[in-house]
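Trainee: The sequence and its predicted three-dimensional model are supplied below.
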Amino acid sequence: MTVLEECLSPHVAMLQRDHVRLEWCAPYPVLERARSVAWTCFCRATVYELYEGAGRAFVRRTVQLDGGHEIHETAIRSIHETRAIWTGLLSGRAR
């Protein structure tokens, strides 16, 4: 069994040529009660998480580095819009 067969969370697909470029910003504590409802596998250097709370949502990107990690987030949008971004991210149509 390979490492990928052991993973329980999804992996982000290879980036497609005509992908949408997402704008990533420094984290902000606006949705303090937001919770992570979906995430990609932690076996990769970059992990994505879908956060939802109070009818709003955003995607968090964590790049795991040797000396720590870098966190960036998308703008807060409606849950519907952010889930569409999440689907695009997983399929390689957004990054």
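Mentor: Ah, there it is. Numbers count the residues shown, from 1 in each chain.
Trainee: contacts, neighbours, all on C-alpha from now
Mentor: Will do.
Trainee: quick one, longest strand in this protein?
Mentor: Across the chain, the longest stretch assigned as strand under DSSP state E is strand 56-65.
Trainee: on contacts alone, who are the packing partners of the next helix-or-strand element following that strand?
Mentor: Note on strand 56-65: by DSSP states H and E, the next helix or strand toward the C-terminus is strand 68-73. Identification of packing neighbours for strand 68-73 by 3 or more CA pairs under 8 Å, 6 or more residues apart in numbering; DSSP states H and E yields strand 56-65.
Trainee: here comes the other one, which I'd like you to weigh against the first:
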Amino acid sequence: MIVLEDKCFSPHVAMAQRDHIRLDWRMPYRTVERVRPVAWTCICRATVYELCQGGGQAFIRRTVQLDGAPEARETPRWLVNIPKDQG
């Protein structure tokens, strides 16, 4: 479940549900040229999640905003089915 708070414009991730699926986080892979975030969580939290898409593939990027440099990890890519009338 995603929760919106009064002063934030992007959603916050709620606590994990009992039947959640644990994701495999990996070092960022050399990405395709045209990848873009299509959905994201609020940057007011220490951990930000982005659903990224490009080149017919999608993945989730997790960025932990530490005191030093931000640390990013990504899920493996999966193919995105684009409807024929939009592709």
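Mentor: Structure's in. What do you need? Quick caveat, the model's predicted, so the values are computed rather than measured.
Trainee: So what touches the longest strand of structure 1?
Mentor: Here strand 56-65 of structure 1 makes contact (CA atoms under 8 Å, 6 or more residues apart in numbering) with 34, 45-52, 69-79, 82, 86.
Trainee: likewise stretch 36-53 of structure 1?
Mentor: Stretch 36-53 of structure 1 is contacted by residues 7-12, 31, 33-35, 57-65, 79, 82-83, 86 when judged by CA under 8 Å, 6+ apart.
Trainee: before we move on, what SS does the spatially most central residue of structure 1 have?
Mentor: Closest residue to the average C-alpha location of structure 1: Tyr48 at 2.6 Å, with CA atoms, centre = their mean. Recorded secondary structure, Tyr48 of structure 1: strand (DSSP: H, G, I helix; E, B strand; the rest coil).
Trainee: Can you give me the distance of it to Val63 of structure 1?
Mentor: According to CA to CA, to the nearest Å, Tyr48 of structure 1 and Val63 of structure 1 sit 9 Å apart.
Trainee: wait, isn't Val32 of structure 2 in contact with Gly55?
Mentor: Yes. With contact defined as CA atoms under 8 Å, Val32 of structure 2 reaches Gly55; the gap is 6.6 Å.
Trainee: Need the overlap of contacts for these two.
Mentor: By CA under 8 Å, 6+ apart, no residue touches both Val32 of structure 2 and Gly55.
Trainee: Could you report the distance from Val13 of structure 2 to Arg77 of structure 2?
Mentor: Val13 of structure 2 is 21 Å from Arg77 of structure 2, by CA to CA.
Trainee: got it, and Leu23 of structure 2?
Mentor: 12 Å.
Trainee: Which one of these two is surrounded by more residues?
Mentor: Arg77 (15 against 10; other CA atoms under 10 Å).
Trainee: Need the nearest residue in space to that one, chain neighbours excluded.
Mentor: Setting aside the residues directly before and after it, Arg77 of structure 2 is nearest to Phe59 in space (CA to CA, 6 or more residues apart in numbering), at 4.9 Å.
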